[in-house]
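Participant: with the input below, show me the fold.
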Amino acid sequence: MSVASRVVGNWGSAVLLAFSAFLLAGCSVESVDAPAAKTGGETTGAVEASAGEKRIQVDGSSTVAKVAAAVQEEFTKKFADTKVALKVTGTGTGFKEMIAGRIDIANASRPVKDSEKADCQQAGIELVELKIALDGLTVCVNRENDWLDTITVAQLKKIWAPGSTVKTWKDVDPAWPDVPLSLFGPGEESGTFDYFTEVINGKEDQITENYSASADDNVTITGIAGEKGGMGFFGCAYYFSNRDKVKVLKISPTDSVADGVEPTVESVRSGAYKPLSRPLFIYVKKSSLAKPEVLDFAKYFLNEGQAQVGTVGYVPLEEAELATVNAALESAVSGAGK
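Facilitator: Alright, predicted model coming up:
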């Protein structure tokens, strides 16, 4: 296992404490930092629904889980006989669980990879891709950081690239202080990790080994807040709900800090926040749409649930795009269960 795929030091114990926020949201969270799914076999034991209970199995992205938990809470008020069992293990592990036949919905902060799609097809699983929101992947530093408000993509690459020799902020820019850099972020099963490494470092999965990784974005925020030289990245909703703990940086796609743009609803929706604006998805197993509770949940997410997208801090889809996604769901329903 690479350094980037494990939690360093004592962060592992902090995961369980920080993730209690999901429980307060009324969501059934079954595990955090769970190991990769084993292949083969159907869901058994504790994850099986009790007699007469309708149950939807969901796993995947921690970024999407923030809105999925909020949508689940409202959904179960309307559909009290249905339980939405939400696990948070990262986008990559969510797709592994889908391939293994253990879940109905995979939350994803990146599009499905061709290799994952091929594995699903080999397992006889057809995916229905539903875009549910927009996100601005956000880079934050400690609130005591008073030497920068904007960082360029080139400077981010200097810090986060594999083999980086940067140890202090001064190593990045001689005008910055000789304060040690402490880096925090998601692990290699995360879609956020995949997206960041591709757009910043130029190649997916390539990153410095000198950082503390966790599947829980709340742990990343705690790490940044605890180190004067701290820096990390996560979905914008986690920043919007933790403004008092960390400081957001403007991102410049050029070498000029004058071109820096802060992640806001407007900059993410317009695409001005470059290159870290991205879509968020849920992937529904097509055969699961034959179950009324799964179809109801997917429809709710794309309609009433859009109010929760904005409430937790992501960017809701505009009406025209939402209509297109709903049409894709309706089209898939006609072939569900086949």
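
Participant: hey, let's count contacts and neighbours off CA atoms from now on
Facilitator: Noted.

Participant: neighbours around residue 117, how many?
Facilitator: By other Cα atoms under 10 Å, the residues close to residue 117 number 16.

Participant: just the element for it, please.
Facilitator: helix 114-122 (DSSP states H and E).

Participant: next, the structure of the following sequence, for comparison with the previous one:
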Amino acid sequence: MSTDSDATVSRRRLLAAVGAAGAAGVAGCTQNTGGSGEASLSGQINMSGSSTVYPLATAVGELFTDEYPEVNFNPQSTGSGGGFQNFFCTGETDFNNASRPIQPEEEQLCADNGVEPIELQVATDALTVIVNPDNDWASELTVEELDQLWSAETQPQQWSDVNSDWPDEDIELFGPSDASGTYDYFIEEVIGEEGSHRQDYSSTEQDRQIISGVEDSEYAIGYLGFAYYTQNSERVQAVAIDNGDGAVEPSIDTARSGEYQPLSRPLFTYPARGSLSEDQIAEFARFFLEQTTDEQLVAEDVGYVPLTEDQQSAQQETLEAAIEDATN
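Facilitator: Prediction:
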């Protein structure tokens, strides 16, 4: 389990941030009350999956357990694919977070084990390419240059191999492991599904290690979820991406508007339909979705684009249908 305390937003800030939304979550859970009227919701919630979704999930989880201290919320940052493969689809966790949609082979693994995932979008991310603050030659990159830097087919060793005006210095690469949804998404949108990601790089499921690696070397480059960049924007530099219409910097606004392409992506949590028959699982799923439109919590405190009210309503309808099916 990840114990990175920086991934969890402070309790005081979050309580101030969600205000009415948190109150709505409490109202949604008051059906589980004892005779005295005090909340009696209890039990275990086990969550695996995406390191990108992890900061948002743990922030929401902290709010939830403030209201329901007898609930034991146990989140793990395992990577999207690592979570599906090793925890969720084998029935060990109730939720799996993901920074890309579940893949057919993962759906089959879940089905083989009697687990039915319910897809719920919880935010939008601006996947961010980072370089060292002293890097003055690659503050803007085209998608083609990104492809060349990270593709196994080209695999340049020095910056000058990509552009002759760039330094004759070895490229140091840091990024997520192949268990990560961020890795999968980067291949799909930058390298192309028919291509492959180079493997001579420092891979990790700990995004802080990507930040540290890029911070420590002038000639390093990496990529990770936007929330981790915003928490460390004084340590590394975000790269503006040119998808053919000029370079666009990653931000909440450019991801929300659709300008930041092709690296804007939906973020998900997947509850298991069977787990939704348990009160604490169903109420946490409801509570999570209630927070997804909160600008302060999702955007300012964590660093992702909140859902619109229409998006939220659609996700809530999906969830309520799954809960009804699970409990009948």
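
Participant: got a TM-score for the pair?
Facilitator: In this superposition the chains share a TM-score of 0.85, using TM-score structural alignment, normalised by the length of structure 2; 295 aligned residues with a Cα RMSD of 2.0 Å.

Participant: just to revisit the earlier point, how far away from the center of its chain is the helix holding residue 117 of structure 1?
Facilitator: Here helix 114-122 of structure 1 is found 21 Å from its chain centre; the criterion is Cα atoms, centre = their mean, to the nearest Å.

Participant: list the buried residues for that helix?
Facilitator: For helix 114-122 of structure 1, a neighbour-count test (16 or more other Cα atoms under 10 Å) marks 117, 119, 120 as buried.

Participant: could you do stretch 60-69 of structure 2 as well?
Facilitator: Buried positions in stretch 60-69 of structure 2, judged by neighbour count with 16+ other Cα under 10 Å: 60, 61, 62, 63, 64, 65, 67, 68, 69.

Participant: quick check: the two most widely separated of those?
Facilitator: 60 and 69 (13.5 Å; Cα to Cα).

Participant: picking up where we left off before, in JSON lines: the buried residues of helix 114-122 of structure 1, plus distance to residue 298 of structure 1.
Facilitator: Formatted as JSON lines, the buried residues of helix 114-122 of structure 1 follow (distance: Cα to Cα, whole Å):
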{"residue": "117", "distance to residue 298 of structure 1": "20"}
{"residue": "119", "distance to residue 298 of structure 1": "23"}
{"residue": "120", "distance to residue 298 of structure 1": "20"}
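
Participant: any idea which of the residues you listed is closest to residue 316 of structure 1?
Facilitator: Distance to residue 316 of structure 1, by Cα to Cα, is smallest for residue 117 among those, at 26.2 Å.

Participant: how big's the offset between the biggest helix by length in structure 1 and structure 2?
Facilitator: What stands out as the longest helix in structure 1, according to DSSP state H, is helix 62-78. Helix 62-78 of structure 1, aligned to structure 2 and superposed, deviates on average by 0.8 Å (mean Cα distance after the TM-score superposition for structure 1).

Participant: that helix packs against which elements?
Facilitator: Judged by 3 or more Cα pairs under 8 Å, 6 or more residues apart in numbering; DSSP states H and E, helix 62-78 of structure 1 is in contact with strand 82-88, strand 105-108, helix 292-302, helix 306-312.

Participant: hey, which of the ones you listed is tucked in deepest?
Facilitator: Ranked by mean neighbour count, those are led by strand 105-108 with a mean of 30 (mean count of other Cα atoms under 10 Å).

Participant: and that strand, which stretch of structure 2?
Facilitator: Matched against structure 2 by TM-score structural alignment, strand 105-108 of structure 1 falls on residues 95-98.

Participant: cool, stretch 279-296 of structure 1 as well?
Facilitator: The aligned range for stretch 279-296 of structure 1 is 266-283, by TM-score structural alignment.

Participant: what's the answer for stretch 217-232 of structure 1, then?
Facilitator: Aligned by TM-score structural alignment, stretch 217-232 of structure 1 falls on residues 207-222 of structure 2.

Participant: need the distance between the two termini of the matching stretch.
Facilitator: For stretch 207-222 of structure 2, the separation between the terminal residues is 10 Å (Cα to Cα, to the nearest Å).

Participant: fine, thanks again, bye for now.
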